[in-house]
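> Below is the sequence, then the predicted model.
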Amino acid sequence: MSNAIRGLRRGLIIVVVLLAAGFAWISLSGWLAQDGSDGNGGGGGVNEVSIGGPFTLTDQDGRSVTEKDYAGKLMLVYFGFTSCPDICPTGMQTIAIALDDLGADAEKVTPILVSVDPERDTPEVMKDYVSSFHERMVGLTGTPEQIAAAAKAYRVYYQKVQLPGSSLDYSVDHSGFIYLMGRDGKYLAHFRHNSTPEEIAKKLRASF
């Protein structure tokens, strides 16, 4: 990855974060605090927070996958959707830069975007979207029931919102945490929407 591309990615994050600051979004800070997590890329002990679990979804190549397909590597799990105007691109760019900062160690991490908009996010759409951010990015979608089950396991809020008069017809409000899961699929930490790539890369290195 060239320095020019990395610089462009960093510049895009700054611009998008500034734009996103003007929009309201739903935070799950309350329950994270109650569960003992500080919300800044770390938390209480692994046993104090119940996040994650089994899922069955479809990857960007149309294959049915479960959490077991990603065992043995750290996972960065992010819930969003391809039509998201600001928060999702910011999160995806942040993950991409963190992976670039890891260099060869990025091979030890599987970055995953789980769609909360399965109606529009087909495997083909997900493949085109995630590949534009990083070559290692995995895009997962599924039936509404499968997405609901995965979101429940990760305690992710999402809700369709109608947009009268818009060509998009609707949007999806959703929480914006990035979850760091261990090689065994257990929760290790989470990052907020304003966490920096450097913070994420540092936590990843400490978790290898």
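Thanks, I have the structure now. Numbers count the residues shown, from 1 in each chain.
> can we go C-alpha only for contacts and neighbour counts from here?
OK.
> if I look at the residue nearest the centre of the chain, how far off is K186?
In the chain, the residue lying closest to the centroid (C-alpha atoms, centre = their mean) is Y78, at 1.4 Å. Y78 is 15 Å from K186, where distance means C-alpha to C-alpha, to the nearest Å.
> how about V172, what does it touch?
Counting by C-alpha atoms under 8 Å, 6 or more residues apart in numbering, V172 touches 81, 84, 116-117, 158-161.
> Now for the closest residue to it other than its chain neighbours, how many residues are close by?
The shortest distance from V172 to any non-neighbouring residue, by C-alpha to C-alpha, 6 or more residues apart in numbering, is to K160 (4.4 Å). K160: 12 surrounding residues under other C-alpha atoms under 10 Å.
> Only the buried residues of the host helix or strand of K160, if you could.
Using DSSP states H and E, K160 sits in strand 158-162. For strand 158-162, a neighbour-count test (16 or more other C-alpha atoms under 10 Å) marks Y158 as buried.
> contacts for that strand?
For strand 158-162, the external contacting residues (C-alpha under 8 Å, 6+ apart) are 116, 169-175.
> show me what contacts the residue of the chain most remote from its centre?
Note on the chain: the largest C-alpha distance from the chain mean falls to G165, namely 29.3 Å (C-alpha atoms, centre = their mean). Counting by C-alpha under 8 Å, 6+ apart, G165 makes contact with nothing.
> which SS class is it?
State at G165, reduced to three classes by DSSP: H, G, I helix; E, B strand; the rest coil: coil.
> R120 now?
coil.
> And R63, how close does it get to D121?
Separation of R63 from D121 (C-alpha to C-alpha): 15 Å.
> So for these two, which sits in the more crowded spot?
A count of neighbours by other C-alpha under 10 Å puts D121 above the other of R63 and D121, at 22 against 11.
> thinking again about what came up before, what about the residue nearest to the centre of the chain, which SS state?
strand.
> for comparison:
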Amino acid sequence: MNRDAMPRLVAIAALFLLAACQVASGPAEEPPLAGAAIGGDFTLTDQHGQTREWKDFRGKYAIVYFGYTFCPDICPTDVQRTAQGLREFRKAHPDLGAKVQQIFISVDPTRDTPQVIGQFVSAFDPKIVGLTGTPEQLKAAGDAFKVYFSKGRDEGGGAYLVDHSAITYLFDPQGKPLATLPTDQGANAVAGELAKWVS
């Protein structure tokens, strides 16, 4: 090879490497829910009977799911997959995992007392915060988080279903929405999504 061509080839290679580094360190992907009007103030009661407000969770990433403890299938599946995915994420990233709080909010104020909520969430992970409240409090929370729910027909003896949205939201430490978690794809997908946004 011509000795005079060597410096030129080295310079060209350096330019390619510089360009590659600039691409790799470019702007991060915009969160899917960035700027969405989801989330807001609420005053509810946790499984220990303590009053909790949305601002109490500032400083942590919050996973928020609205459901009910008597739900026959979707709610327990979603909560279980979220809890398992969060455990996987905590195992892989202990420091980051400590910054994430899973929250379950009831859409069934009649049956979901603090005690019932506590038994439900502790079956999946004792670290989950379970919240309930009056019909008015829960409706206000549902409206703030853009969640729909409606009590179905009572079949007798207090047996009824609650029709509701099944969305698992992830919020940043300032309470701003980031993304939804893919519980329908399993715990590994949940852990992967957390790894994208929790830093």
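It's in. Keep in mind that this is a model prediction, so the values were computed, not measured.
> just to revisit the earlier point, residue in structure 2 paired with the residue nearest to the centre of structure 1?
Under the alignment by TM-score structural alignment, Y78 of structure 1 pairs with Y65 in structure 2.
> elements contacting the lengthiest helix in structure 1?
Using DSSP state H, we find that the single longest helix of structure 1 is helix 3-20. When contacts are defined as 3 or more C-alpha pairs under 8 Å, 6 or more residues apart in numbering; DSSP states H and E, helix 3-20 of structure 1 sits against helix 87-102.
> okay, and the helix or strand that the helix it packs on is followed by goes to which residues in structure 2?
Of the helices and strands lying after helix 87-102 of structure 1 in sequence (DSSP H and E), the nearest is strand 109-115. Aligned by TM-score structural alignment, strand 109-115 of structure 1 falls on residues 100-106 of structure 2.
> that older thread, list the residues that contact the match of Y78 of structure 1.
79, 103-105, 166-169.
> likewise V65 of structure 1?
Contact analysis of V65 of structure 1 by C-alpha under 8 Å, 6+ apart lists 56-59.
> 10 Å instead, please
V65 of structure 1 makes contact with 55-59, 140 under the criterion C-alpha atoms under 10 Å, 6 or more residues apart in numbering.
> Same question for L18 of structure 1.
Per C-alpha under 10 Å, 6+ apart, neighbours of L18 of structure 1: 12, 86.
> switch the cut-off to 6 Å
Residues near L18 of structure 1 by C-alpha atoms under 6 Å, 6 or more residues apart in numbering: none.
> quick one, helices of structure 2?
Counting by DSSP H, the helices of structure 2 are 5-24, 74-92, 94-97, 114-122, 135-144, 187-197.
> name the helices or strands packed onto the second one?
So the one you mean is helix 74-92 of structure 2. Helix 74-92 of structure 2 sits against helix 187-197, with contacts defined as 3 or more C-alpha pairs under 6 Å, 6 or more residues apart in numbering; DSSP states H and E.
> which other helices and strands contact the helix it packs on?
helix 74-92.
> again, only using 10 Å
strand 61-67, helix 74-92, helix 94-97, strand 168-171, strand 177-180 (3 or more C-alpha pairs under 10 Å, 6 or more residues apart in numbering; DSSP states H and E).
> can I get the ones you listed in a markdown table with distance to K196 of structure 2?
Converted to a markdown table, those look like this (distance: least, C-alpha to C-alpha, whole Å):
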| stretch | distance to K196 of structure 2 |
| --- | --- |
| strand 61-67 | 13 |
| helix 74-92 | 11 |
| helix 94-97 | 11 |
| strand 168-171 | 11 |
| strand 177-180 | 10 |
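> Those: which one's closest to A37 of structure 2?
strand 177-180 (8.0 Å; C-alpha to C-alpha).
> In structure 1, point out the residues matching that closest one.
With TM-score structural alignment as the criterion, strand 177-180 of structure 2 aligns to 187-190.
> quick one: the matching stretch to structure 2 mean distance?
Comparison of stretch 187-190 of structure 1 with structure 2 after fitting gives an average deviation of 0.7 Å (mean C-alpha distance after the TM-score superposition for structure 1).
> For that stretch, what is the distance to the chain centroid?
On the basis of C-alpha atoms, centre = their mean, to the nearest Å, stretch 187-190 of structure 1 sits 12 Å off its chain's mean C-alpha point.
> among the helices of structure 2, which is nearest K60 of structure 2?
With C-alpha to C-alpha as the criterion, K60 of structure 2 lies closest to helix 94-97 of the helices of structure 2, at 9.9 Å.
> Quick one: end-to-end length of stretch 175-182 of structure 2, please.
20 Å.
> same deal with stretch 78-92 of structure 1?
End to end - C-alpha to C-alpha - stretch 78-92 of structure 1 spans 8 Å.
> Check the offset of that stretch from the chain's centre.
Distance, centroid of stretch 78-92 of structure 1 to centroid of chain: 8 Å (C-alpha atoms, centre = their mean).
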